[in-house]
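Visitor: Below is the structure, and that's it, no one-letter string:
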């Protein structure tokens, strides 16, 4: 702890500890950063904390990730946000928030424009949650960074979220990785990027977006003049999808993409030639890819099964496995420590070779 930051992560405070801490915070006006990650605070322990936060004018950073806050906790936090005037950055990952919880965040952040960073990753938002959060994006005028990774926002939820992004004029960083957006989500995001002029960084890694999804995304990407970083790693893309993306972001000089992450894709000479040509006019363009097809390191030859090596050795000499191990079991307790086994093999007259 220093004068401004109070970090009590992983301390097992529980509801009672959180209540005691809240009491001490009532008399403190110097702390600006409060981090209570992984403390099993739960909705019960949160009651006293939000009473303090509601009237706080100095705490700007709050981390309550991994505290099993649930729907009750979401409601308490969002009610507090309607009155709080100081919080700027809030981290609430791993808190079992569901679709009903999303509604509370929508109501709060459609009125609170002071919060600039919100981390809601690793929760349980699904289609309906995506619809609520899309409404929030459409109404909010303060958020600059939103992390919704590791949720279940797909289909109607992904479409609604993209619709909110389309009209949002403040958000700069959006993380939607590990959500299962699929090609329909890529299409909706492409449409959003056609009109959005504020987003700088979009992470849609691991979302089941195929080559067709990349093509649909590019329809809007070609018209976008603000995006700098696009992360598409761990999607089922091939060099075909990679080429579609590269062609799209280099077709118009107005496109501002500086980094494209397709780091699981193996490319071919045609892609590399296109990249080389693009680098002349776009020297700042950086593309992360897995390597070149035909130059993938060969897999190591599988090691033989040690037990099979021993058994083959014994079969060849007509020896029994029991006798083999009895020679090592000097105490007769029917067990051989690993260290003794290794030592015996090293000094034994037996020489084991794979067939």
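Guide: Yep, it's here. All figures in this text were calculated on a predicted structure; none of them were measured in a lab.
Visitor: make it CA atoms for all contacts and neighbour counts henceforth
Guide: OK.
Visitor: quick one: residue 129 is in a strand?
Guide: No: counting by DSSP: H, G, I helix; E, B strand; the rest coil, residue 129 falls outside a strand, being helix.
Visitor: ok, now how distant is it from residue 186?
Guide: According to C-alpha to C-alpha, to the nearest Å, residue 129 and residue 186 sit 18 Å apart.
Visitor: what's the burial count for residue 236?
Guide: The number of residues packed near residue 236 is 16, by other C-alpha atoms under 10 Å.
Visitor: Would you agree it is in contact with residue 211?
Guide: Yes: assessed by C-alpha atoms under 8 Å, residue 236 is found in contact with residue 211 at 7.5 Å.
Visitor: Alongside the first one, take a look at this:
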């Protein structure tokens, strides 16, 4: 709450790194309430590893379209899941200042990757997207690949170095090895 009060009247702070705290959804609500009062200022907001869930995304959803200077948002290592990404979808499409979006280790699967692909297809400004350490399999990667054919702004897409095996492939390998 105290940090929220300070943010309401901020016009000089450019980077706010609150990573590795226990802010949770209620703390995010206070931060978002304060940010809704800002007209200029914050360019980078790092909220990684703060016990934020998909429920907290409703607060961010309300303020994100109004943040005209925010260029970097890192929500990594929070349990947002696909529901959280879906909640943010419209506001991410409306926001025109965000250049970098960090979603590493947020519980996203192919469904969330498809939502992100829809966002990328509509986004004229996002330059970097980080979806490492999620369960994005072939279907999600295909959706992102198709979005990249439309998107002209993305210059960096961070993915896991090794593709995670899908359960079907694992079962098929097991069947083949046990029949030998």
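Guide: Yes, it's here. What you are looking at is a predicted structure, and each value in this text was computed from that prediction instead of being measured.
Visitor: Find the nearest non-adjacent residue to the most centrally placed residue in the second structure, please.
Guide: In the second structure, the residue lying closest to the centroid (C-alpha atoms, centre = their mean) is residue 103, at 3.9 Å. Nearest residue to residue 103 of the second structure, sequence neighbours excluded (C-alpha to C-alpha, 6 or more residues apart in numbering): residue 76, at 4.5 Å.
Visitor: try residue 289 of the first structure
Guide: residue 263 (3.9 Å).
Visitor: ok, and that neighbour, which helix or strand is that part of?
Guide: strand 259-267 (DSSP states H and E).
Visitor: which residues touch that strand?
Guide: Outside of strand 259-267 of the first structure, the residues within contact range by C-alpha atoms under 8 Å, 6 or more residues apart in numbering are 228-235, 237-239, 242, 285-293.
Visitor: just stretch 85-99 of the second structure next, same as before
Guide: Stretch 85-99 of the second structure has contacts (C-alpha under 8 Å, 6+ apart) with 54, 57-58, 60-62, 64-73, 112, 115-116, 119, 122-128.
Visitor: can you name the residues of the first structure that that stretch overlays?
Guide: Aligned by TM-score structural alignment, stretch 85-99 of the second structure falls on residues 158-172 of the first structure.
Visitor: what ranges do the strands span in the second structure?
Guide: For the second structure, applying DSSP state E gives strands covering 15-17, 44-46, 72-74, 100-102, 128-130, 156-158.
Visitor: Just put those in a markdown table and tack on distance to residue 25 of the second structure.
Guide: Output for the strands of the second structure, formatted as a markdown table (distance: least, C-alpha to C-alpha, whole Å):
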| stretch | distance to residue 25 of the second structure |
| --- | --- |
| strand 15-17 | 16 |
| strand 44-46 | 15 |
| strand 72-74 | 15 |
| strand 100-102 | 18 |
| strand 128-130 | 22 |
| strand 156-158 | 26 |
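Visitor: Turn those strands into TSV, columns for mean neighbour count and distance to residue 85 of the second structure.
Guide: Output for the strands of the second structure, formatted as TSV (neighbours: other C-alpha atoms under 10 Å; distance: least, C-alpha to C-alpha, whole Å):
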stretch	mean neighbour count	distance to residue 85 of the second structure
strand 15-17	13	21
strand 44-46	19	17
strand 72-74	20	13
strand 100-102	21	11
strand 128-130	19	13
strand 156-158	13	17
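Visitor: So which of the ones you listed is nearest residue 7 of the second structure?
Guide: Among the strands of the second structure, the nearest to residue 7 of the second structure by C-alpha to C-alpha is strand 15-17 (9.7 Å).
Visitor: Check the mean deviation of the closest one from the first structure.
Guide: Here the mean offset of strand 15-17 of the second structure against the first structure after fitting is 1.0 Å, by mean C-alpha distance after the TM-score superposition for the first structure.
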